[in-house]
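> no sequence on this one, just coordinates:
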């Protein structure tokens, strides 16, 4: 009887041990949501594979959501109690969720992580004026990465044919306008090549307003007043409208339809836009092109747009989620991402300032690609977005809708903002 009990005890002990081993070896699964191009998806898969290789106890499930559906889908998941553990998003979206308690404060994790002891090696942390892109007071609602500034793209072949000198970092709006006038081509009354182009996107408008010494709002963090009606802002907006309807160097909405492909197809000689377009434009074979800093005016300025990596409050695996974020921002994770595509500005100063680094080795990069990095070091570098619960509603909806009459040439800039500013001020008062 004793032997039977002993054998039974041994068997039970083995079973219990086996169960214990299985439990301890069980992987934790964290979900990571993002959007992006096929190239970005592949990079994220490679990053996940390397992270899992280094951390066999953690499995990362990639949730790819198309950009146009992303914000609505994330809000639905949060409301339904099934959000991802880690979320990549725009600053405005991340802060929106943080203000509702759906995203945690990352500052305690950040302060304890040895990878971030040398914060001077991160461009974004070197500029105190950019803090509103990832912090609300002392709380960090998102780890900022995948940064971008603005560049002036120009068709060197068109410049050569028109006998126009290439842009320099000393250019101002008048230089830009004179070049655009010489580069614009017509076939009778039909524009066949535009000198430049315009946009009603808030990030694009912000750049010109900054260059003219103006701002859209009275402050970046928790603004209380829209300042689009200031003389500097109105003057910048009027210059933008004049490029289309006074100087005729940028296409009207109707003319744009006859210039398919824009800069990529040589239909636009100069384009001011986000540096992420380098990834697409480095495939150009039909003409020569290059980049320069955007033309300045009263001041030399640029703005930064960043992606925010956040951890959701409902996550059961916050420590594992931070471990994944920490890897993404490590030198190893940085090289995997930034040696494959030219979509983003480098996060690491040691990489961006070394023109022999992997960041500059991609094929098809323009001669003056380094301007993308040096623009991160200029004094007047501002956040591309504001910190406010209604930021997305204001910048993505109210602003472009309110500026329609200006972009259609129906009203002047001053007439347009006179109607628009009170509407934005009302939204700023809402909490």
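Yep, it's here. This one's a predicted model, so the numbers in the text were calculated from it and none came from an experiment. Numbers count the residues shown, from 1 in each chain.
> hey, let's count contacts and neighbours off CA atoms from now on
Will do.
> Show me what secondary structure element comes after the longest helix seen in the chain.
Looking across the chain with DSSP state H, the single longest helix is helix 2-25. Scanning forward in sequence from helix 2-25 by DSSP states H and E, the next helix or strand is strand 28-34.
> which helices and strands sit right next to that following strand?
strand 58-64, strand 86-90 (3 or more CA pairs under 8 Å, 6 or more residues apart in numbering; DSSP states H and E).
> angle of the helix or strand following that strand against strand 58-64?
Where DSSP H and E defines the elements, the next helix or strand beyond strand 28-34 is helix 38-54. Here helix 38-54 runs at an angle of 170 degrees relative to strand 58-64 (axes from the mean of the first three to the mean of the last three CA atoms, to 10 degrees).
> Next up, the contacts around residue 90.
306, 307, 308 (CA atoms under 8 Å, 6 or more residues apart in numbering).
> Oh, that last question was meant for residue 291, not what I typed.
151, 152, 153, 154, 366, 367, 368, 369, 371.
> Which residue, other than its chain neighbours, is closest to residue 343?
Nearest residue to residue 343, sequence neighbours excluded (CA to CA, 6 or more residues apart in numbering): residue 276, at 4.2 Å.
> alright, now check it against this:
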């Protein structure tokens, strides 16, 4: 499984993870028991066995909800759905929890067989957009247009997935952006200024590189600014930038580039993109502040690498706050450096309603429930998630509930991370570039030589262009929630 797919998989289990807050269950559950009926018992039955209306006057409905997860997540998902049904006794939810590696195949099989599907977690590039293009997914504007409790306009714009400017096929399940994480102790020992949290004071690329040099140390204790520094005996890297599009894509946008240009050309072969890619490669082979691919494979994840002082800084996703805090790392986070302008990609899993559902209203109620931090704040307070609902990102009383006085949310978090999401984020390319999965596979293969220092970014992307051109299907238009453009 690719690093991209693993990260997306992490995002897509958000709804199941949310349920962990509702239960202390620690037992064993068979993941083969996919169909589980956790219907509430509030619906009344008359003497003829017919299901009657619920106390609130709603006619009972049943919806099938699919998500993926492991055995523990299966049980906790059932628990949160039980609580949901206690609140909405007219809705019976039939959950199907599918192991991660089998998910797309199972959904595809169910669709082909005409089995009931109402609400599903979906990964945008690999399955959601192919299904939408087959006409299988509902335009959420149709079900949410009159909602005053949580209208589509209350969701972060970059958390909405558009099929075209008038059609929204999915909403996010917890927002994520990218930023710099660092070990505070290493910065203090070196007497180096920490990354800014104010987006208006973001480092330039040169300041970023200079700081990384001060924090890259060889076995003799010399940093990368020392003329006698030995790049072959590095014991502490100043920086690590993982080599997947979720990370390096931020700097493509920051330099004014794109994956696919507005006129449908291969954007990664343009100077704005190749310059950004080359700068990242130069961190390895010119500045010697970041590990080569072979050395990077030997590093643990960002949380352990920072905790054990293998690296001083890392560019990674917002979700790393949870792991760093759990490891009791003395860490901080700051905004990304900028090239031409400050940008970050916003990524999130998505929830979609199938067009064939007989109960889209019930599905929408469940979407809102799973995206409402008021139901439980645990996974927001522990550093894992950011809300997708704007009020929870902008209203001080709500912000304080999941950010204030917490080690999982270091100083400057609201300004530097929430602020980046609201003011400097761009939608994930999986939702804006048609045929993204196939295109990025070609790009990643070409970039291997760049990260190894065997080819320039410009030459590699020029060679990739010939293979990518037949795959390009233009960009997706994004409208607004009211359909006014």
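That came through, no problem. This one's a predicted model, so the numbers in the text were calculated from it and none came from an experiment.
> Need the TM-score between these chains.
Overlay of the two chains. TM-score (TM-score structural alignment, normalised by the length of the first structure): 0.84; 403 aligned residues with a CA RMSD of 2.9 Å.
> still on that earlier bit, got a ChimeraX select line for the buried ones in the contacts of residue 291 of the first structure?
Selection of buried members from the contacts of residue 291 of the first structure for ChimeraX, criterion 16 or more other CA atoms under 10 Å:
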select :151,152,153,154,366,369,371
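> Inside helices: which ones of the contacts of residue 291 of the first structure?
If you go by DSSP H, those have residue 371 in helices.
> just to revisit the earlier point, checking the contacts of residue 90 of the first structure against the second structure: which ones persist?
Counting by both residues aligned by TM-score structural alignment, their matches' CA atoms under 8 Å, the members of these that carry over to the second structure are 307, 308.
> Would you mind listing which of the contacts of residue 90 of the first structure are buried?
Buried among the contacts of residue 90 of the first structure (16+ other CA under 10 Å): 306, 307, 308.
> Can I get these in CSV including distance to residue 404 of the first structure?
Shown next, in CSV, are these (distance: CA to CA, whole Å):
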residue, distance to residue 404 of the first structure
306, 27
307, 28
308, 30
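> Okay, strands next: where are they in the second structure?
61-68, 91-98, 119-122, 160-164, 167-172, 178-183, 217-218, 234-236, 313-317, 331-334, 344-346, 350-353, 425-427 (DSSP state E).
> mean deviation of the shortest one from the first structure?
Its matched residues in the first structure lie on average 2.3 Å from strand 217-218 of the second structure after superposition (mean CA distance after the TM-score superposition for the first structure).
> helices and strands around that strand, which ones?
By 3+ CA pairs under 8 Å, 6+ apart, strand 217-218 of the second structure packs against strand 234-236.
> In terms of secondary structure, what does the strand it packs on contact?
Against strand 234-236 of the second structure (3+ CA pairs under 8 Å, 6+ apart) you get strand 217-218.
> so where is the strand it packs on in the first structure?
Strand 217-218 of the second structure lines up with residues 185-186 of the first structure when matched by TM-score structural alignment.
> what comes into contact with that stretch?
Stretch 185-186 of the first structure has contacts (CA under 8 Å, 6+ apart) with 191, 192, 193, 194, 195.
> contacting residues around the first one?
So the one you mean is residue 191 of the first structure. 184, 185, 251, 255.
> Is it possible to mark the buried ones in the residues you listed?
Buried subset of these (neighbour count, 16+ other CA under 10 Å): 184, 185, 251.
> can I get those in TSV with distance to residue 312 of the first structure?
Shown next, in TSV, are those (distance: CA to CA, whole Å):
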residue	distance to residue 312 of the first structure
184	50
185	52
251	44
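> tell me which of those is nearest to residue 109 of the first structure?
Closest approach between these and residue 109 of the first structure, by CA to CA: residue 251, at 49.2 Å.
> The spatially closest residue to the closest one that is not a sequence neighbour and residue 162 of the first structure, how far apart?
Residue nearest to residue 251 of the first structure in three dimensions, not counting chain neighbours: residue 244, with 5.9 Å by CA to CA, 6+ apart. Computed as CA to CA, to the nearest Å, the residue 244 of the first structure to residue 162 of the first structure distance reads 20 Å.
> of these two, who's got more company?
residue 244 (21 against 13; other CA atoms under 10 Å).
> just checking, what residue in the second structure corresponds to that one?
In the second structure, residue 244 of the first structure lands on residue 284 (TM-score structural alignment).
> for residue 85 of the first structure, same thing?
That one, residue 85 of the first structure, aligns with residue 118 by TM-score structural alignment.
> Just confirm that match contacts residue 361, I think it does.
No - contact status for residue 118 of the second structure versus residue 361: not in contact, 10.5 Å apart, counting by CA atoms under 8 Å.
> any idea what residue 453 of the second structure aligns with in the first structure?
Looks like residue 453 of the second structure aligns to residue 409 there (TM-score structural alignment).
> residue contacts, its match?
241, 245.
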